[in-house]
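Novice: from the sequence below, what's the structure:
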Amino acid sequence: MTTHAGPRTTAPGALARCRASVEPALRAAVASLHPQPRRMASFSLGWCDADGTPSTGSGGKGVRQALAVLATEAVGAPAELAVPAAVAVELIHTFSLVHDDIMDGDERRRHRDTVWKAFGTGPAVLTGDALFALGVRTLAVAGGEHGATAVCRLAETLGDLVHGQADDLLFETRPWTGPGAVGLADYRAMADRKTGALLGCAMALGPVLAGAAPPVVGALSEAGRQLGLAFQVVDDLLGIWGDPQATGKPVHSDLHRRKKTLPVLAAMALDEKAAERLGRLLGSPGPLSTTDAERAAAIVEGAGGRDFALEDARRQVAAARDCLTAMPLEESATREIVALSEYFLDRQL
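Specialist: Sure thing, here's the model as predicted:
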């Protein structure tokens, strides 16, 4: 296939190129909202401060919109065709973050207050709803011969997101050990829906709008889901050992919240004594002290949970690469997708 894109770049360069092609349409979509959710959405996207003052802060790296553009280029279609898909996916992703922060009680994201912390829970819920509706509308009005198919795929993805988030919330009520404990298979099923589904959708929507063959769309979707699993694992690693200056969250944040993440679950599966110690520490009532969080992190690492999780993320990236190379895709766009996935994997290293 021939490419419709310009010269290929490094992973950060690809992110910047894709963001430049998508952001004008994303800003135009957000500008159509009611003034209150518009300001809160702009705040969440890093475009302004809480008082509305324009900001140059980070609203995220835009990996989902980049994957939407690159996957569309990979089937030989122009990047412009991917813009409605990329905007829809970014809006849905932002909606999910706004609501996720409310459900988790997180007060900080990307070195600033979360939307609910800055504006209140009720307005934040409304903003998430507005972003949800706007994402669906953006894709629906894109129209075209394959527009209905794209909207159906997005609707299926939204069902997966809700399913995965519901499982994640239920994990909080399940015990650390014994009958009913969360296992690795439970975790993978949750992460596939909560994180993998949207990345799979991101890589499928543009090719669907371009009329790509179903097997090609299926391979791109599966590659995205595998990358989603890898990115979730890296987030789990950063949630324990990440540098607060890089993550924007406190050190050991996931341990303080007693989240059942892959490194912890893997450590408990690999080492019976570690499972007992972690069960006592993380299953105890009351807030987890800084000392106990440090102790839990050391136990997880000593039992092999950190290494297991990192290797698992690498396997998911390799599986995504296999999905891509099995299809007749435009090679340079495929290389950029792989480079992008390896770049995000290296966030942990």
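Novice: okay, CA-based contacts and neighbour counts for the rest of this
Specialist: Will do.
Novice: so which bits of stretch 87-101 are buried?
Specialist: Residues 87-99, 101 are the ones in stretch 87-101 that count as buried (16 or more other Cα atoms under 10 Å).
Novice: what do you get for stretch 45-64?
Specialist: 45-50, 59, 62-64.
Novice: before we compare anything, build this one as well:
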Amino acid sequence: MTVLPSALPVAPPDRLLARCAASVRPALEEAVGRLHPWVAEMAAYSFGWCEVGGAPADTGGGKGVRQALALLGAEAAGAPARAGVTAAVAVELVHTFSLLHDDVMDGDALRRGRPTAWRAYGTGPAVLAGDALFALAVETLAAEPGGTHGVRRLSAALTDLVRGQADDLVFAGRPWTGPRRVRPAEYRVMAEHKTGALLGCSAALGAALGGAPAPVVAALDRAGRDLGVAFQLVDDVLGIWGDPSLTGKPVHGDLRERKKTYPVLAALASPGPGARRIAALLESGADPAGAAALIEEAGGRAAALTAAREHTEAVAAALDALPSPPGPVAELRGLVGQLLHRAH
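Specialist: The predicted structure is shown next:
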């Protein structure tokens, strides 16, 4: 199921992601190996490298999008390979730290088909492991030439991420309608902070460590931030209307959980009498299929896809501004295009 016609070339990313993962994994394992053995085991479990107790495993972990962005961003900026690998290790550590804490905050029992770290090891140990990964990311950057700039950039991205996470939690308690309702524009700002900030940091960090010119670093950061917003908007569409056989999530799942996603907010902001009916259905949670139909009728789905296209075009424009060799930029474009032109 194609969701969003991309403004970027679409290329199968598996080989590219595998290449990036192979380049980063030895340095990532070396970094994790510097932790306390018990904490290192919890980290390795979170990365999919072992089972509880430390028995080796290879469950695949995540897709490795952020580490790939870090490597490709560095290559596109002409930065040394070491700068890209260091940046990739740092953002992968921070991403996993954020997932460990998110799972605790959200009470999620499973991640990628396995018990989350807090279910496997306990809440306190999982929080400790997340803290350790954050500290390790800072240490990894600080040890590099120019690392101070890298730490500042990572810290700024994390400040944005926390701001976005806080807004997302606050939004859940705000009403569906009335003067305190969440506006679509507020949601886009939240998405840039919560999702886009770390993607922007990922794309720009290796370039910054490698001494790339400031306009190049800024263009990569902007591309990653717009990628994050577009990715979130597409995910919101899939969370309501996606095919469960492709997404792995139940149809109308976000509506059953009464999430304030962009299609919902756009529909509630549209003129006409439908907003109160939509709000009533969402509040009761009784008829998610009926709510989905009303949201689409009110233009929520179309508004989300239009906004996603706007951010996709902004990604393309930012990458167009890179004065880089065509090969690395083409790989970066292909990866970004695939992420946005996805079925799940």
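Novice: in the second structure, which spans are strands?
Specialist: Secondary structure of the second structure by DSSP state E: the strands cover 110-111, 114-115.
Novice: which one, of those, ends up nearest to Ala230 of the second structure?
Specialist: Proximity to Ala230 of the second structure (Cα to Cα) singles out strand 110-111 among the strands of the second structure, at 22.9 Å.
Novice: what stretch of the first structure does that closest one fall on?
Specialist: Counting by TM-score structural alignment, strand 110-111 of the second structure lines up with residues 108-109 of the first structure.
Novice: look up how far Ala83 of the second structure lies from the equivalent of Ala50 of the first structure over in the second structure.
Specialist: In the second structure, the residue paired with Ala50 of the first structure is Val52, using TM-score structural alignment. Relative to Ala83 of the second structure, Val52 of the second structure is positioned 33 Å away (Cα to Cα, to the nearest Å).
Novice: circling back: just the buried residues of stretch 45-64 of the first structure: which are in helices?
Specialist: Of those, the ones assigned to helices by DSSP state H are 63-64.
Novice: I'd like the buried residues of stretch 45-64 of the first structure as a markdown table, with distance to His111 of the first structure appended.
Specialist: Below are those laid out as a markdown table (distance: Cα to Cα, whole Å):
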| residue | distance to His111 of the first structure |
| --- | --- |
| Leu45 | 13 |
| Gly46 | 11 |
| Trp47 | 14 |
| Cys48 | 14 |
| Asp49 | 12 |
| Ala50 | 13 |
| Gly59 | 10 |
| Gly62 | 17 |
| Val63 | 19 |
| Arg64 | 21 |
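Novice: mark which of the buried residues of stretch 87-101 of the first structure are part of helices, please.
Specialist: Under the assignment DSSP H, the buried residues of stretch 87-101 of the first structure contribute 87-99, 101 to helices.
Novice: now distance to Leu33 of the first structure too, for the residues you listed, in TSV please.
Specialist: Listed next are these as TSV, based on distance: Cα to Cα, whole Å:
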residue	distance to Leu33 of the first structure
Val87	14
Ala88	14
Val89	17
Glu90	15
Leu91	12
Ile92	15
His93	17
Thr94	14
Phe95	14
Ser96	17
Leu97	18
Val98	16
His99	18
Asp101	21
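Novice: tell me who's in contact with the residue nearest the centre of the second structure.
Specialist: By Cα atoms, centre = their mean, the second structure has its centre lying nearest to Thr195, at 4.5 Å. Residues in contact with Thr195 of the second structure (Cα atoms under 8 Å, 6 or more residues apart in numbering) are 161, 164, 225, 228-229, 232.
Novice: which of those residues are buried? Put it as a PyMOL command.
Specialist: In PyMOL, this line selects whichever of the contacts of Thr195 of the second structure come out buried by 16+ other Cα under 10 Å:
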select buried, resi 161+164+225+228+229+232
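Novice: what distance do you get for the residue located most distally from the centre of the second structure to His341 of the second structure?
Specialist: Distance from the C-alpha centroid of the second structure, by Cα atoms, centre = their mean, peaks at Pro273 (35.0 Å). The gap separating Pro273 of the second structure from His341 of the second structure is 34 Å, by Cα to Cα.
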